[in-house]
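Peer 1: below: sequence and its predicted model.
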Amino acid sequence: MQKTGPRMLFYAVSSSGLILNLVYFTFMTIYCEEPFCFLKFPFIPFSLVVLLTIPLYIILGFYVKKQFETEEKLVKAMKRILNLEKLDRLKTLFLTTVSHEIKTPITPIKAQLQMILKGYFGKLNKEQAKSLYIVLDNIDRLDGLISDILDVSRIEAGTIKFVFEKAKIGDVVNEAFESMKQFAKNKEIILEKKIEDTGEMVFDRDRIMQVIVNLINNAIKFTPKGGKVSIYVKKHKRGAVVIVEDTGIGIPRNKLKQIFKPFYQVDSSYNRKFGGAGLGLSICKGIIEYHGGKVWVESKVGRGSKFYFFLPRKPKPKDKSIKLLNP
């Protein structure tokens, strides 16, 4: 619609009132057969009413014009929203499709490498084996990155699969603790736990394990040699709260709200000390929120961080996708 539309509407409404007034006064002049008879009794009251309608028609014209402009803005805003939603769906579809297509050939590549390293195609010397192990390690990293991107896109699209079952959150924490002990030992970091009995709950065991392992892994990664990482499970009247606390480098206050966004790095410099794509915490957020829970963090630079998540006793799955890329 052209920009002149509201203006023309204003002119139409206000001028129509003025024309009606002009017709009235012309008729009165002709009817009375003398000038300004509409200012004489008994026509004065009617004439005053008609004169007072002139500003009313102008005000009405402005009002209609304003309403028309507002409606036009709303239509444009709705179109922008629909276009953004369409782009958002295309973005998620693109991430899912491309990640899946890249992941498909990784499986046979990895299998062939493992067979070569095990000597199925002949014995390797030390240099050859060392080189192939480097390739295998980087394929594992790539595979993990693609899996993370797939998780993010599936959470966004609402297609990620969850298998809810009865389990104890303490058992899952114990399992995650055992799996991370060697990593902590290699970095000479103390790893400890304190678990309260929360009873049986209903959740996706594998996905919650993924969350806990990710939080412990991050805590160890960002804690210097000689530091400590503690995992707590606390009973809550509506479920359980899991806390992963470290004595690491901490997170600046102005970046606490950003760290759950995909691909966000607290240190985004090219030569940053710690690797990673910045997807782990956003995946944790999506998994916990899908269960109907909540995840948050407290941190002070140089003093460490405490990551919390609340898990309800029974899940309250979301009916729609969870926005991670544009929260």
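Peer 2: Alright, I've got the coordinates. Small disclaimer: the values here were computed from a predicted structure and weren't measured.
Peer 1: make it CA atoms for all contacts and neighbour counts henceforth
Peer 2: Fine.
Peer 1: what element comes up after the longest helix seen in the chain heading to the C-terminus?
Peer 2: Secondary structure of the chain per DSSP state H: the longest helix is helix 44-117. Later in the chain than helix 44-117, the nearest helix or strand by DSSP states H and E is helix 126-157.
Peer 1: try this one side by side with the last:
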Amino acid sequence: MYLHLLSTVNCLPNPRCGLFGCLLLLFLLSCSRKENRISDLQIEHDLLRVDSLYINRKFGEGTALLNSLGLRIKRNSPQSVNYYRLKVVHYEGNAAMMRAYADSALSFFSTPELTEKYKEQYVQVLLMKGDVCMRERKYNDALTYFYRGKVLLERNKGACGISDFTSAMAGLLYGQKKFAQAAAYWVESYRWMEKCKTEGTAQRYFHIQQGTLNNAGYAFENAGMIDSALYYYQKDVDLINGAEGSKIISRRALNSARLAVYDNIGSVYTRLNKRKLAKSFLLKSVALDLRLDGAVIPPLVKLARIHLMDGDYKAADSAFQRSRLLLNKFKDANLSSEIKWYKFRSEYYFKQHKLAEAYRTLEAYIRIKDSVERIDAELNKMDVNKEFKSLQQESSLNNLEKREEYNRYYLIGAAIFLLMLVIIVILVSKNLGQVKKNSRVANLNNLRLQRTLSELELANKNYIRIMRVMAHDLKNPLSGIIGLVSVLLEEDGFTEDQISMLKLIESTGSHSIGMINELLKSGLADEREHMVKTPVNLQTLLNDSVELLRFRAGEKHQEIVYEHTEPVWAEVNREKIWRVFNNLIINAIKFSPNNSRIKVEIRQFKRKVVIVVSDRGIGIPDENKELVFEMFTPAKRMGTNGEQPFGLGLSISKRIVELHNGRIWFKDNPDGGTEFFIELPV
């Protein structure tokens, strides 16, 4: 008789070997996801195609495509789970390889986040892993994985997952020869399957339904419930006939399904001793032989027995010999038919009075049957409900221990918190007095500091007054000295050395007066002096400054290029901003070589104006760039013609610009030299 176990191999008579096949039937449906990228969609399509190729028994083409997918699928993607599950199908019968790929699929769910995100796929993998453990006869491990899947299903209530779980439990109960319970589970699986909203192929969904109906009928048959068996076999036939005109389900797939169900119906009629009907269905089944995987072995063995019962020994011997050749090739997948073959063959030899052959085949039958029963003994002894209760109790105990552990942590944390709170309260109360004392001392120090600052401010004002007087007092005699020297230089009768000394005195006096003027303009000014601002046309002011300094640039044969714009009005102090413009242009003249070009421009924006003065002079070394805006800066250097620097101009300019809520900065000119920028609000 036939138990439909796997959509890719419909004719596996050993019910223990088919648990994982039922899990695969819905897995690709529940796993397939719509990805945004074209490559991911192509991979999804190819995975479904591999599954379809296996269903249609095109194993070579399917395996080639699956191997190519192994190079394209990322191991950390959910698509890798589908790939590993198909690999489990590919290695049907090789327990070690099935275990390796099942473990690989399970390893994808390495975090609680992945388990939650792909919970339906996770359930499928748990059930698949349980089935692989069943094949390895690790029954306790298998039940552990089944139980974990059951717990998740109780939480999520997914129709597809419940269908898979009940199907897996049906296979387990069938292996324990609890046929009535297994049949009930398969019927329940079929009902949940009708509620399952899948995203897979119609071809796969057909095989899921067809296989489940066939399995339910087979379980009822072995439970002796013949009417129920025929009812579900007939539903299976109706389903297959209904798909006859479909272009989605291939002829090969339909014939594979018919071969299985006709074989099982023939087995039922054999039980009812309706040998004519039985032979007709078995002959139909044999006529559908696909000659690929030994699927025709079970109906051939049963047909041999019918011929034997009818006394047609020649036809019986032909069926025995044909099935033997196939059994030698596909022995591992047809152990149940192997046992029946030896039993029926021994009956044939007894009727042919070939006692030696009869005893030999009977002995082989007994040996193989006893071996299978010994293997099944451990499984048969297992009480699934009791084991599940034990796992539930163990899980509850683990959860209780975790809760107790968490409670211990909470208590320890609470105790530590309370202890630290007490310590904090003690420290706060202890330090509160010190804080009050420190506050009084701080207030006293603040009063002293304010008095000191007031005194310093008064002293600074007095210092400024004194320095102003001293500057003016120094300026008058220096001006007289310069005047006298100028008169003397106009006289004749001096030697060259005397003339050189007089020019040195004149030059030194001029530099001294220049420095005094800079001091009077900057450092000795009152910083809190009220600065009067009026609307000024900056374009005109800048133009006046440029025109005034052209003669000075002409002494070094330099050209000042000023790019005019429309009038730009801003609230500024005319005298001070004019001083800033002069400082920057004079610096450009001073530090540029002869016959060079100085560019001055004004750029207007929505809420600001930017003045740019660029030269191609000696530039500013990197080590001096942070110092140029300091008063009496050590970064000052001689001009290109030996002009004397004072180190005050940029400091004065920076302070004036900031008093106008603007900013001043510079950067290296790409063509050499420096570009200075002034930004003022308008």
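Peer 2: Cool, the structure landed. Since this is a predicted model, take the numbers as computed values, not measurements.
Peer 1: what would you report as the TM-score here?
Peer 2: Laid over one another, the chains give 0.62 as their TM-score (TM-score structural alignment, normalised by the length of structure 1), with 256 aligned residues with a Cα RMSD of 3.9 Å.
Peer 1: ok so, going back, just checking, what packs against the longest helix of structure 1?
Peer 2: helix 4-32, helix 126-157 (3 or more Cα pairs under 8 Å, 6 or more residues apart in numbering; DSSP states H and E).
Peer 1: and among those, the most buried is which?
Peer 2: helix 126-157 (a mean of 17; mean count of other Cα atoms under 10 Å).
Peer 1: and the helix or strand following that one, what's buried?
Peer 2: Counting by DSSP H and E, the next helix or strand C-terminal to helix 126-157 of structure 1 is strand 165-168. Going by neighbour count (16 or more other Cα atoms under 10 Å), the buried part of strand 165-168 of structure 1 is Lys168.
Peer 1: ok so, going back, can you tell me which of the helices and strands packed on helix 44-117 of structure 1 is nearest to Lys66 of structure 1?
Peer 2: Judged by Cα to Cα, the one of these that comes nearest to Lys66 of structure 1 is helix 4-32, at 7.5 Å.
Peer 1: equivalent range in structure 2 for the closest one?
Peer 2: Alignment of helix 4-32 of structure 1 against structure 2: no match, by TM-score structural alignment.
Peer 1: now do stretch 168-182 of structure 1
Peer 2: Under TM-score structural alignment, the match for stretch 168-182 of structure 1 in structure 2 covers residues 537-551.
Peer 1: quickly note the distance from the residue in structure 2 sticking out farthest from the centre to Leu502 of structure 2.
Peer 2: In structure 2, Gly493 marks the outermost C-alpha relative to the chain mean, sitting 95.6 Å out by Cα atoms, centre = their mean. As for Gly493 of structure 2, its distance to Leu502 of structure 2 is 13 Å (criterion: Cα to Cα, to the nearest Å).
Peer 1: now swap in Arg252 of structure 2 and tell me
Peer 2: For Arg252 of structure 2, the distance to Leu502 of structure 2 equals 122 Å [Cα to Cα].
Peer 1: what does Gln604 of structure 2 give?
Peer 2: Per Cα to Cα, Gln604 of structure 2 is found 50 Å from Leu502 of structure 2.
Peer 1: please, which helix or strand holds the alignment partner in structure 2 of Thr247 of structure 1?
Peer 2: Under the alignment (TM-score structural alignment), Thr247 of structure 1 pairs with Arg616 of structure 2. Using DSSP H and E, Arg616 of structure 2 is not contained in any helix or strand.
Peer 1: Gly413 of structure 2 now?
Peer 2: Assigned by DSSP H and E, Gly413 of structure 2 falls in helix 384-490.
Peer 1: now that helix, how far from the centre of its chain.
Peer 2: Taking the mean of its C-alpha atoms, helix 384-490 of structure 2 sits 41 Å from the chain's own mean (Cα atoms, centre = their mean, to the nearest Å).
Peer 1: same thing with stretch 529-540 of structure 2?
Peer 2: When distances are taken as Cα atoms, centre = their mean, stretch 529-540 of structure 2 is centred 60 Å away from the chain's centroid.
Peer 1: what residues does it touch?
Peer 2: His564, Thr565, Glu566, Pro567, Val568, Trp569, Ala570, Glu571, Val572, Asn573, Arg574, Ile602 (Cα atoms under 8 Å, 6 or more residues apart in numbering).
Peer 1: need the contact list for Arg663 of structure 2.
Peer 2: Residues counted as contacts of Arg663 of structure 2 (Cα under 8 Å, 6+ apart) are Lys654, Val657, Ile678, Glu679, Leu680.
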